[in-house]
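In: Got a sequence here, can you build the structure:
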Amino acid sequence: MNTRLPGWALSENRKAITFRDKKGIGTLKLKGTYDLNHYNIKQIKRVRLVRRADGYYAQFAVDVDIKVETQPTLQVVGIDLGLKYFIADSKGSVEPSPQFYRKSEKQLNRANRKKSKKFSPARKKAKTRQSSNYHKARVRYARKHLRVSRQRKEYCKRVAHSVIQSNDLVAYEDLNVKNMVKNRHLAKSISDAGWSTFRQWLEYFGHKYGKVTVAVPPHNTSHNCSNCGEKVKKSLSTRTHVCPHCNYVADRDLNASINILRLGLTTVGHTGSYAWGDLPSWAVGASLLSNGESVNQEFPL
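Out: As a prediction, the model looks like this:
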């Protein structure tokens, strides 16, 4: 070992890491597709181990400039986040909701029941370790949840990247997801949609490629008519916007996305917008990898 920093040391080929923090971890082999030889050792600011259901991962916080220069597309878009569609934009395009949790719900419930059957209340009362079969079932159940979570993350990442690459300005709703999931009738569907994850990737890619991402207040974006501006109240089950004032008819989500774009264009340069070159809130104090991943990029051991 010739590359040393306090607490840990990388091997010469940077395929193994040795922890020297007196925790007894020792040397671990690094597996993964990312090559640490691309970075100067001084760029690695922090290393930590993270446990997941399928094993341990080494997280490297690397100090690099992630910005990439791109040619303007001369396109702007407003995005409406929903449950019927994942997103509907002001150009009339929609992205279907993948519903990863819903599709895996039966398997998750089955795995949870198997785990519960192997749980021993007597062992818990006696404060002794549960059986090996219980822990195996618990790990299988956790891995299924982890798979759903990763599917959702990759989907949000792909869609956000596509939206940013195709537009110079992206306007979207500034949704308070934490309050929205308090609705017990919609909580599961909202959580499965992954709106917060999508927004994080949208803002990240916007910062990386120098595009404007602006969050606008969602109040009345679904009710106001995008053609005449009059308010047309409608229930959640009403999927078509029909304006009695100007006779404008459009899909509910399309109408909302046009309103969102209009608000976004009037908001640029004011509070709530991320102008070219400005640092969004998620990136304050964060260290990023040069390949565009955030600080918690996982390297399996």
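In: use CA for all of it now, contacts and neighbours both
Out: Fine.
In: how about the strands in the stretch 201-301 of the chain?
Out: Along the stretch 201-301 of the chain, counting by DSSP state E, counting those that start in this stretch, strands occupy 212-216, 240-242, 249-251, 273-274, 298-300.
In: here's the other one to compare against:
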Amino acid sequence: MFILEYKLRGKPKQFEAIDEGIRTVQFIRNKCVRYWMDSKSVGKSQVYKHTTTLRNEYPFVKNLNSTACQQAGERAWSAISKFYDNCKKQIKGKKGYPQFSKRTRSIEYKKSGWKLDRDDKRITFTDGNNIGTLKLIGSRDLYYFQEFQIQRVRIVRRADGYFCQFCLKLDVRDITPELPQTQKMVGIDVGLNWYYADSDGNFVKNPRYYRKAEKKLNRLNRLKSRKFKKGKPVSQNYLKAKKRYGKAHLKVSRQRVEFAKSLALRLIQSNDLIAYEDLKVKNLVRNSKLAKSINDAGWSELRKWIEYFGVKYRRLSIAVTPNYTSQDCFNCGKRIKKSLSTRTHVCSCGYIANRDTNASLNILRKATEGHSGSWSELLDLNAWGDLSSTVVGSNTCHSKTNR
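Out: Purely as a prediction, here's the structure:
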């Protein structure tokens, strides 16, 4: 799926109608989950049929477009099927038992319930919620795609306004020119001291966006808390303070994403092969002393954009197991135990290097070892299939303590 996003401009009454539609989607989703909880023998088809029952029972549900109701049922079944999958895989700990949604922020239409005007850059929602016509604000030309390619239209509410997303069925490789081969490959090692170090000896500084904004965020949170009076109706001053606090968090999130996106694009354009670690960030953040710094770094964002641009520009991205990449010597292979505070790799063979540089060289070696063909054959390892990355190694490490 290829997503184009535009900001929506309209009247307050129209945004109130959007909020009502989002509340209805949350209501349908939670009702479907409750229906499954009361009788766990029901399957996917019964959950979807329950949305029709809700439309006949509640008038405000009937005002919502039928495809949006179906999509709300899909959200409920997605949570249920994920729980079933975790049970089948025998995942330890919590299995992700379906919970009731409290903070739904989007409503999604399929092929009906909306009408697009490309000339005036407007979209009209035609269901019973009376959202009406809204202006689309964005730089991308609406004639960039055909209307039949639009699979879904989604309205998303954020702290700084409402946005419309068009989900297009496109093959990004067909609309993107193929880049010439650079005959280069690189391994990257992400960290907290540096955002990442590569096998060429380059280092990228960690921006630490959340750490820099933490003082302001805490102040805005305190101001928000002062406006809240327990046992009394929510005031407009509290809603305004809540909006300012949400905007500040949204700014940090967008900074992190844009930074990762720019670095990933730079790596993809300058290398034919990019190797990185297959880290389980969800397990790494269990360390209470490092959780905030790990979340602030946004390693998952960097990997996501490397894989996306890799498919888009026909580059090969390989994920390797991170076992002992910082401990093993790149020159002789000897394993040298060292704590996280030791930032220089010193080996008895005489090889001395930065800890992260040594790790990035080991990552690149893991990604390419065992291959003795030509450069073009190496780049054909992924064969440009459905997978955006190739995971090298069967035993995935669940922590970074051994690195």
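In: Give me the TM-score for these two chains.
Out: Once superposed, the chains reach a TM-score of 0.86 (TM-score structural alignment, normalised by the length of the first structure), with 270 aligned residues with a C-alpha RMSD of 1.9 Å.
In: if we can go back for a sec, pick the most deeply packed of the strands of the stretch 201-301 of the first structure.
Out: Most buried of the strands of the stretch 201-301 of the first structure by mean neighbour count (mean count of other C-alpha atoms under 10 Å) is strand 212-216; its value is a mean of 26.
In: That one maps to which residues in the second structure?
Out: Per the alignment by TM-score structural alignment, strand 212-216 of the first structure matches residues 316-320 in the second structure.
In: biggest helix in the first structure by residues?
Out: In the first structure, with assignment by DSSP state H, the single longest helix is helix 132-166.
In: Where in the second structure does that one align, residue-wise?
Out: Under TM-score structural alignment, the match for helix 132-166 of the first structure is residues 236-270.
In: average offset between that stretch and the first structure?
Out: For stretch 236-270 of the second structure, the mean deviation from the first structure after alignment is 0.3 Å (mean C-alpha distance after the TM-score superposition for the first structure).
In: Show me how far that stretch is from its chain's centre.
Out: 13 Å (C-alpha atoms, centre = their mean, to the nearest Å).
In: Stretch 103-110 of the first structure too?
Out: 22 Å.
In: Next, count neighbours for the aligned residue in the second structure for Gly24 of the first structure.
Out: Gly24 of the first structure maps onto Asn130 in the second structure, with residues paired by TM-score structural alignment. Asn130 of the second structure: 17 surrounding residues under other C-alpha atoms under 10 Å.
In: and what of Ile175 of the second structure?
Out: For Ile175 of the second structure, using other C-alpha under 10 Å, the count is 9.
In: Map Met180 of the first structure onto the second structure.
Out: For Met180 of the first structure, the aligned residue in the second structure is Leu284 (criterion: TM-score structural alignment).
In: is it true that its match touches Ala291?
Out: Yes - with contacts counted by C-alpha atoms under 8 Å, Leu284 of the second structure reaches Ala291, the gap being 7.3 Å.
In: What segments of the stretch 101-250 of the second structure are helices?
Out: 172-175, 209-227, 236-270 (DSSP state H, counting those that start in this stretch).
In: So which bits of the longest one are buried?
Out: Residues of helix 236-270 of the second structure classed as buried under the neighbour-count rule (16 or more other C-alpha atoms under 10 Å) are 238, 241-249, 251-252, 256-257, 260-261, 264-265, 267-270.
In: what's the answer for stretch 264-275 of the first structure, then?
Out: For stretch 264-275 of the first structure, by 16+ other C-alpha under 10 Å, it's 264-265, 267-268, 272-275.
In: sorry, back to before: packing partners for the longest helix of the first structure?
Out: helix 100-117, helix 195-209 (3 or more C-alpha pairs under 8 Å, 6 or more residues apart in numbering; DSSP states H and E).
In: Name the stretch among those helices that sits most buried.
Out: When these are compared using mean count of other C-alpha under 10 Å, helix 195-209 is most buried, at a mean of 22.
In: mean deviation (superposed) between it and the second structure, please.
Out: Mean for helix 195-209 of the first structure is 0.4 Å (mean C-alpha distance after the TM-score superposition for the first structure).
In: From the contact counts, what lies against that helix?
Out: helix 132-166, strand 212-216.
In: okay, those in CSV with distance to Lys118 of the first structure next?
Out: Below are those laid out as CSV (distance: least, C-alpha to C-alpha, whole Å):
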stretch, distance to Lys118 of the first structure
helix 132-166, 5
strand 212-216, 47
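In: To Ala193 of the first structure, which of the ones you listed lies closest?
Out: For Ala193 of the first structure, the closest of these is helix 132-166, at 7.9 Å, according to C-alpha to C-alpha.
In: what's the angle from the helix or strand following that closest one to helix 132-166?
Out: For helix 132-166 of the first structure, the following helix or strand on the C-terminal side (DSSP states H and E) is strand 169-173. Angle of strand 169-173 of the first structure versus helix 132-166, following axes from the mean of the first three to the mean of the last three C-alpha atoms, to 10 degrees, is 130 degrees.
In: Which other helices and strands does strand 169-173 of the first structure contact?
Out: For strand 169-173 of the first structure, the packing partners by 3+ C-alpha pairs under 8 Å, 6+ apart are strand 76-81, strand 212-216, helix 252-267.
In: In JSON lines, list the ones you listed along with distance to Lys114 of the first structure.
Out: JSON lines is the format used below for those (distance: least, C-alpha to C-alpha, whole Å):
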{"stretch": "strand 76-81", "distance to Lys114 of the first structure": "36"}
{"stretch": "strand 212-216", "distance to Lys114 of the first structure": "44"}
{"stretch": "helix 252-267", "distance to Lys114 of the first structure": "41"}
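In: Leu279 of the first structure is nearest to which of the ones you listed?
Out: Closest approach to Leu279 of the first structure among these is made by strand 212-216 (11.0 Å; C-alpha to C-alpha).
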